[in-house]
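Q: A predicted structure for the sequence below; I have some questions about it.
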Amino acid sequence: MFVRFEGEVFRWEARSDSDWYFVAVPVELSTEIREVQTYRRGFGGVRVEATIGGSTWRTSIFPQAGGVYVLPLKRAVRDAEGIAPDAVVLVDLAVLDA
């Protein structure tokens, strides 16, 4: 399964010293992913290959309140693509656990 979406980058606020940034997969796409996903990983994670700009990496998306998955954005990707907090990014996401 392949999806493309735009989303706003946000910082994980559960810890004030956190340097974790994410982008939320829209609700309708999260629902589609949940419907085709056949393998459940720890914490409900789904393995994906993500691309933003010229950066591609493998990671997992994780379910959050509100029925959405969130994609973690590694510092290396944020730096390579010049992604600032609160930026809007275009994400190509290939779901590997479907």
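A: Looks like it came in fine.
Q: drop to CA atoms for contacts and neighbour counts, all remaining ones
A: OK.
Q: identify the residues contacting residue 7.
A: Residues near residue 7 by C-alpha atoms under 8 Å, 6 or more residues apart in numbering: 23-26, 88-91.
Q: use this one as the comparison:
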Amino acid sequence: MESFTVTTPLWRWQSATAPAAWFFVTIAGDEADGIRMAAMTGQWIDGQKGFGSARVEAKIGDTRWKTSVFPHKESGGWLLPVKAMVRKAESLAEGDEVTVTVSL
């Protein structure tokens, strides 16, 4: 299992037509390249479902969860969704710098 750690801001995306908001961190640069290589080598990229997503285990603080990262065209990296239960457990708010480790 390979792991990659980044510190990056937590940001919110909200649809213009729906009230729900989603929170993400963006994984870019060398770590994004490492995830891409590890995912292709381990056959973890799901091209049929999930828009080319890669399955990962994520860790912020003491909280671990299984999820997927999604390709991010703007940065050339990956988007990691951060669930409400993770934000609550780690006392995170929009704009906070978050250190996250993803493993795959």
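A: Perfect, I can see it now. Everything numeric in this text was worked out from a predicted model, so none of it was measured.
Q: hang on, the earlier thing: save the contacts of residue 7 of structure 1 as a markdown table, and put in distance to residue 40 of structure 1 and neighbour count too.
A: Formatted as a markdown table, the contacts of residue 7 of structure 1 follow (distance: C-alpha to C-alpha, whole Å; neighbours: other C-alpha atoms under 10 Å):
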| residue | distance to residue 40 of structure 1 | neighbour count |
| --- | --- | --- |
| 23 | 21 | 23 |
| 24 | 19 | 21 |
| 25 | 18 | 26 |
| 26 | 20 | 15 |
| 88 | 29 | 14 |
| 89 | 27 | 17 |
| 90 | 26 | 14 |
| 91 | 23 | 19 |
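Q: can you tell me the element the most centrally placed residue in structure 1 falls in?
A: Nearest residue to the geometric centre of structure 1 (C-alpha atoms, centre = their mean): residue 71, 1.5 Å. Element membership of residue 71 of structure 1, judged by DSSP states H and E, is strand 68-73.
Q: starting at the chain centroid, how far to the longest helix anywhere in structure 2?
A: Across structure 2, the longest stretch assigned as helix under DSSP state H is helix 29-41. Remark: helix 29-41 of structure 2 is offset 13 Å from the chain centroid, using C-alpha atoms, centre = their mean, to the nearest Å.
Q: fine, thanks again, bye for now.
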